[in-house]
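Enquirer: dropping the sequence and predicted coords here.
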Amino acid sequence: MAKGLARVRYGTSSWTAKGWSGTFYPPGTKPADQLAFYATQFDTVEADTTYYRAPTTALAQGWARKTPAGFALAAKFPRAIVHGGDGEKPDASRVLVPRHAAPHTEQFLAAMAELGAKCGPLVLQFPYFNKSAFAELGPFLERLDAYLAALPPSFRYAVEVRNKAWLVPQLTDVLRRHRAALVLVDLVYLPHPADVAKELDVVTAEFSYARLIGDRAAVEAHTTSFERIVLDQRARLSRWAEFLTALRERVIEIGVYANNHYAGHGPTTIRELRARVERGGA
């Protein structure tokens, strides 16, 4: 699919954390100035706030003003679309259902359109669904297929599922039909994407999207301010570097995002991964 090696964009999940002042941002950096500084260090970021509420057009215009040409701001679809519930438990009766999802989808896409060429992939991050939510994969895929078909083709889309049993060809067939990327996620209760790729063709679009999320409980046992690395993830980062190096031959672009919960400090994690890939996967 790709001609030459893919460009790899490196960034973090969100650009704010209370422990980043002095450890990533220069001391005294105002919150309003953080994104502009962030964009001098990385060429992409994943907006986390959009999961909780669709941004306004004014907010998205501000993001565009604060970032340079060539920057890519990825974002999550609102929780109301992919989760549906008011509490921790998802409400499957509302997930991807047009009458519930439509207003949130319209507001979200209208805002993200303000970014123009700076708009990165838009992520449908689904929670883990138990049998009471979806008894089997089929009904979920029917909704996903219809939802993706109705989305405008002017954006790029990525889909993350957190049910191990759903990482099957039936899912990737739907994604491939709509040129949506399968999110390659490193999460404590899911197999590493390199292992998934041994059994499943994980390339479903011209680009790939990877998220290093990790183990929230393990990291928060050491820190909740995220000012430093608290878990040694060097072995997993080496595996990621090898996997991404091979993946670069199959797509034209890869976006990789490190969460603070992966090792304790997202910027340090993604810088280390970038260095390993640039060394050829070492």
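Expert: Good, I have the coordinates.
Enquirer: please count neighbours and contacts with C-alpha atoms only from this point.
Expert: OK.
Enquirer: who's in contact with Tyr51?
Expert: Contacts for Tyr51 were tallied using C-alpha atoms under 8 Å, 6 or more residues apart in numbering; they are Ala75, Lys76, Phe77, Pro78, Arg79.
Enquirer: brain fart, Phe126
Expert: Counting by C-alpha under 8 Å, 6+ apart, Phe126 has contacts Val82, His83, Val159, Glu160, Val161, Arg162.
Enquirer: can you rerun that using 6 Å?
Expert: Under the criterion of C-alpha atoms under 6 Å, 6 or more residues apart in numbering, the neighbours of Phe126 are Val82, Glu160, Val161.
Enquirer: structure B:
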Amino acid sequence: MAREGAQSTPGGTMPPTAPRIRVGIGGWNYAPWRGTFFPPGLPHRLELAHASRQLTAIEVNATYYRTLQPATFASWREQTPPGFVFSLKASRFATNRKVLATAAEPIARFVGSGIAELGDKLGPLLWQFMPTKRFDPGDFEAFLQLLPQRVGERPLRHVLDVRHESFACQAYLDLARRYRCTTVYTDAPQFPAIPDAASELAYLRLMRSSADCPTGYRPDAIAAWAQGARAWTAMGPQREVFVYFINGAKERAPAAAAELIRALA
């Protein structure tokens, strides 16, 4: 998947993505990608190294389900090239609860599990809530008050994946902004798309990939996302965009990400 203008690295190429626009997929251990995104016969232990040289970011789902060890995060850091970034989905034990105000212990356990080992490859932390979770201003603010601003010497950025339509209101956006949290913009038929124009960080999860389209999204749709990402970063020097192709026709996600990287180049 080397492209014209790409910068050579020992294990492949670093795509020529604009430095404040990162494009990736969810995870990397997915059997249908073997022989397509991953070269035939590539050992599974080399899949992260390969993926990180075709993309600029990966959203990790494993951290949602279980607590990993510091050595795991350190290994990811060592396997990936300079400039690569991981977004980590935070523990479900923090977000999948009736009363969010009681989440202090699982939040601390997740943040203290060794994520700081990623160093400058630690990207936003994604806090994903159940689709049935409604916006309760008091309880949600109590949750936001529990989110730490740093781990060790590293500042943290928090992204909220709220998936109930009750969050599509100004009261929620004002609350998230007060605690310097960004709201996910979701492109999916089953979840609301909540724009957050005042945030400096845009975090997009694109979930409409079609198996009938080789690149998941049609070329004109990819071009539109590229134009939107460029326009976002043009609005200020601190503005960043993370774009992840998630779910939908997951087998098409790497091709969709590669197509967007080409469009941005």
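Expert: Arrived safely, thanks for sending. Keep in mind the model is a prediction, meaning the values are calculated, not measured.
Enquirer: ok so, going back, so which of the contacts of Phe126 of structure 1 sit within helices?
Expert: Secondary structure defined by DSSP state H assigns Val82 of these to helices.
Enquirer: can I get the buried part of the contacts of Phe126 of structure 1 as one ChimeraX selection?
Expert: Those of these that count as buried under 16 or more other C-alpha atoms under 10 Å are selected in ChimeraX with:
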select :82,160,161
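Enquirer: make TSV out of the contacts of Phe126 of structure 1 and add distance to Glu253 of structure 1.
Expert: Shown next, in TSV, are the contacts of Phe126 of structure 1 (distance: C-alpha to C-alpha, whole Å):
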residue	distance to Glu253 of structure 1
Val82	25
Glu160	18
Val161	21
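Enquirer: out of the contacts of Phe126 of structure 1, flag the one nearest to Leu144 of structure 1.
Expert: Nearest to Leu144 of structure 1 among the contacts of Phe126 of structure 1: Val82, at 9.9 Å, using C-alpha to C-alpha.
Enquirer: which position in structure 2 aligns with the closest one?
Expert: With TM-score structural alignment as the matching criterion, the partner of Val82 of structure 1 in structure 2 is Thr95.
Enquirer: same thing with Gly116 of structure 1?
Expert: So Gly116 of structure 1 corresponds to Gly119, using TM-score structural alignment.
Enquirer: for that match, give its distance to Pro82 of structure 2.
Expert: 11 Å (C-alpha to C-alpha, to the nearest Å).
Enquirer: again, but for Lys89 of structure 2
Expert: Between Lys89 of structure 2 and Pro82 of structure 2 the computed distance is 21 Å (C-alpha to C-alpha).
Enquirer: more neighbours, these two?
Expert: Taking other C-alpha atoms under 10 Å, Lys89 of structure 2 and Pro82 do not tie; Lys89 has more neighbours (22 against 15).
Enquirer: count the residues that sit near the residue lying closest to Asp215 of structure 1 once chain neighbours are set aside.
Expert: In space, Asp215 of structure 1 comes closest to Val188 once its chain neighbours are excluded; the distance is 5.2 Å by C-alpha to C-alpha, 6 or more residues apart in numbering. Neighbour count for Val188 of structure 1, taken as other C-alpha under 10 Å: 15.
Enquirer: my guess is Val188 of structure 1 contacts Leu212, does it?
Expert: No - under the criterion of C-alpha atoms under 6 Å, Val188 of structure 1 is not in contact with Leu212, lying 10.0 Å apart.
Enquirer: count of neighbours near Leu125 of structure 2?
Expert: 20.
Enquirer: pretty sure it sits in a helix.
Expert: No - remark: Leu125 of structure 2 does not belong to a helix; assigned using DSSP: H, G, I helix; E, B strand; the rest coil, it is strand.
Enquirer: for it, list the residues it contacts.
Expert: Counting by C-alpha under 6 Å, 6+ apart, Leu125 of structure 2 makes contact with Ser87, Leu88, Lys89, His158, Val159.
Enquirer: and if we set it to 7 Å?
Expert: Leu125 of structure 2 sits next to Ser87, Leu88, Lys89, Ala90, Arg157, His158, Val159 when contact means C-alpha atoms under 7 Å, 6 or more residues apart in numbering.
Enquirer: got a winner among those for most neighbours?
Expert: Ranking these using other C-alpha under 10 Å puts Ala90 first, with 27 neighbours.
Enquirer: burial of Gln128 of structure 2, as a residue count?
Expert: 20.
Enquirer: can you check Ser91 of structure 2 too?
Expert: By the criterion of other C-alpha under 10 Å, Ser91 of structure 2 has 23 neighbours.
Enquirer: how about the residue nearest to it when sequence neighbours are not counted, secondary structure?
Expert: Residue nearest to Ser91 of structure 2 in three dimensions, not counting chain neighbours: Tyr64, with 4.2 Å by C-alpha to C-alpha, 6+ apart. The three-state label given to Tyr64 of structure 2 by three-state DSSP is helix.
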